[in-house]
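1. Quick one: sequence and predicted model below, then my questions.
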Amino acid sequence: MVAVTETFPVADQGDWMGDAPADFGSLLSHAFELGDWINNSAFAAEYVYWKQRVQQDDEAHRIIKQFDKAKEAFAECERFGRFHPDYNAALERVYEIEASLDRIESVRRYKQAEASLDELLGEISRTIAHAVSNSIKVPDNDPNPKGCGNGGSCSCSSGGGCG
């Protein structure tokens, strides 16, 4: 961990601090300010609203309990691999209950709000990381990885070793 009193060299890009070196305390202060802006955004407000609606939805709770039980049953089958006699039926049951959950408006809208907020956070993370260096890897929840070393396409000629 970096000591709070340690200073970092001035970044080439951006001029929010002029020529002064950035100290860790100042960086943290700006990070918390950014966090406050995100918390006060429409994306966060919608996420919190629909999360509360799901928490108050009795039908959603009932189906979530069914979903948890179905996932447990499938996990038990999965321990033995797809050759377990109930593997396909257990997996199909998980998908059926998940589809039932997605038909509930509060759950569906919560998932949409969560995805929107996640996309915003990912974009902010990429913007910050790429302001430092384009080769910094930024984790996200995208199931389709991009770039070098992730099975995605990359324009570099290093054979997958960049980043």
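-> Looks like it came in fine.
2. can we go C-alpha only for contacts and neighbour counts from here?
-> Will do.
3. what's the burial count for residue 77?
-> Other residues lying near residue 77 total 20 when counted by other Cα atoms under 10 Å.
4. which SSE is the residue of the chain most remote from its centre in?
-> Most distant from the centre of the chain: residue 85, at 34.9 Å, with distances by Cα atoms, centre = their mean. Under the criterion DSSP states H and E, no helix or strand holds residue 85.
5. residues contacting it?
-> Residue 85 sits next to no residue when contact means Cα atoms under 8 Å, 6 or more residues apart in numbering.
6. quick one: it from residue 77, how far?
-> 8 Å (Cα to Cα, to the nearest Å).
7. got it, and residue 99?
-> Computed with Cα to Cα, the distance linking residue 99 and residue 77 is 21 Å.
8. do the same with residue 134
-> Summarising the geometry, the distance separating residue 134 from residue 77, computed by Cα to Cα, is 43 Å.
9. Check residue 94 too.
-> For residue 94, the distance to residue 77 under the criterion Cα to Cα works out to 12 Å.
10. which stretches of this protein form strands?
-> 7-8, 22-23 (DSSP state E).
11. so which of the ones you listed is the most packed in?
-> Here the criterion is mean neighbour count by mean count of other Cα atoms under 10 Å, and of these the winner is strand 22-23, at a mean of 16.
12. If you count contacts, what does that strand end up packed against?
-> Judged by 3 or more Cα pairs under 8 Å, 6 or more residues apart in numbering; DSSP states H and E, the packing partners of strand 22-23 are strand 7-8.
13. Now for residue 100: which residues touch it?
-> If a contact means Cα under 8 Å, 6+ apart, then residue 100 has residue 63 as its contacts.
14. Please spell out which residues along the helix ranked longest in the chain are buried.
-> Secondary structure assigned by DSSP state H gives helix 105-132 as the longest helix of the chain. Going by neighbour count (16 or more other Cα atoms under 10 Å), the buried part of helix 105-132 is 106-107, 109-111, 113-114, 116-119, 122, 125-126.
15. Second structure for comparison follows:
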Amino acid sequence: MLANLEVIEALEHAERLGKMIKQSEDFNIYEQRKNELYKDPKAQQLINDFTNMKEDYDDVQRFGRYHPDYSKIMKEIRTLKRDLDMHDSVAIYKQSETQLQGLLDDVSVIIANSISPNIKAPRDGIALKDTGSGCGCGSGGSCGCAS
């Protein structure tokens, strides 16, 4: 019974922490930027164009360089991606998203370290990666890992 009460209490603390994060300045800025992005017709058109082109790109990826439209589609997807990333409301949204992710990463690290310094917490996209000798896949690094 004690374990159940402790679990419930931990979940309640986590819920309160989530509410606190939702009241943070980083979250409010993120929400504002997200709303601005959804209201921007040019950004929405770029997102739709990119999403539609992504389907063609996925088809080309299955066949690689042997696909008849490989060069054309690869060039178009890169151009669309660049246009999308360079659009003001998209770039500002991504910055606010990164800022919020930093806050969440910091909270994760604090929680993990409060339990044990050996617990790995998500941080800058390196969550749960072995920072020692590499991934240990045994392929000698041919898979792209750091072993």
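-> It's in. None of these values were measured; they are calculated from a predicted model.
16. so what number do they get for TM-score?
-> Once the chains are overlaid, their TM-score stands at 0.78 when taken by TM-score structural alignment, normalised by the length of the second structure; 134 aligned residues with a Cα RMSD of 2.4 Å.
17. now the helices: where do they sit in the first structure?
-> Counting by DSSP H, the first structure has these helices, from start to end: 24-39, 42-55, 58-78, 87-102, 105-132.
18. For these, could you give me JSON lines that also reports distance to residue 145 of the first structure?
-> Conversion of the helices of the first structure to JSON lines gives the following (distance: least, Cα to Cα, whole Å):
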{"stretch": "helix 24-39", "distance to residue 145 of the first structure": "25"}
{"stretch": "helix 42-55", "distance to residue 145 of the first structure": "24"}
{"stretch": "helix 58-78", "distance to residue 145 of the first structure": "26"}
{"stretch": "helix 87-102", "distance to residue 145 of the first structure": "24"}
{"stretch": "helix 105-132", "distance to residue 145 of the first structure": "13"}
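19. Tell me, how many residues neighbour the counterpart of residue 11 of the second structure in the first structure?
-> Residue pairing (TM-score structural alignment): residue 11 of the second structure is matched to residue 28 of the first structure. Residue 28 of the first structure has 12 neighbours, counted by other Cα under 10 Å.
20. Now do the contacts for the aligned residue in the first structure for residue 41 of the second structure.
-> For residue 41 of the second structure, the equivalent position in the first structure is taken to be residue 58, counting by TM-score structural alignment. Residues in contact with residue 58 of the first structure (Cα under 8 Å, 6+ apart): none are found.
21. Residue 127 of the second structure too?
-> Counting by Cα under 8 Å, 6+ apart, residue 127 of the second structure touches 120-121.
22. any idea how far residue 48 of the second structure is from it?
-> Spatial separation of residue 127 of the second structure from residue 48 of the second structure under the definition Cα to Cα is 31 Å.
23. Then residue 10 of the second structure?
-> When distances are taken as Cα to Cα, residue 10 of the second structure and residue 48 of the second structure turn out to be 41 Å apart.
24. Residue 18 of the second structure too?
-> 32 Å.
25. ok, now residue 22 of the second structure?
-> Looking at residue 22 of the second structure against residue 48 of the second structure, where the rule is Cα to Cα, the gap reads 29 Å.
26. returning to that earlier point: adding distance to residue 140 of the first structure, write the strands of the first structure out as a markdown table.
-> Conversion of the strands of the first structure to a markdown table gives the following (distance: least, Cα to Cα, whole Å):
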| stretch | distance to residue 140 of the first structure |
| --- | --- |
| strand 7-8 | 27 |
| strand 22-23 | 27 |
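27. Of all the ones you listed, which one is nearest residue 149 of the first structure?
-> Taking Cα to Cα as the measure, those were each checked against residue 149 of the first structure, and strand 7-8 came out nearest at 29.2 Å.
28. what's the mean distance for stretch 91-100 of the second structure versus the first structure?
-> Mean deviation of stretch 91-100 of the second structure from its aligned counterpart in the first structure after superposition (mean Cα distance after the TM-score superposition for the first structure): 0.6 Å.
29. and if you look at stretch 77-85 of the second structure?
-> Between stretch 77-85 of the second structure and the aligned residues of the first structure, the post-superposition mean distance stands at 1.4 Å (mean Cα distance after the TM-score superposition for the first structure).
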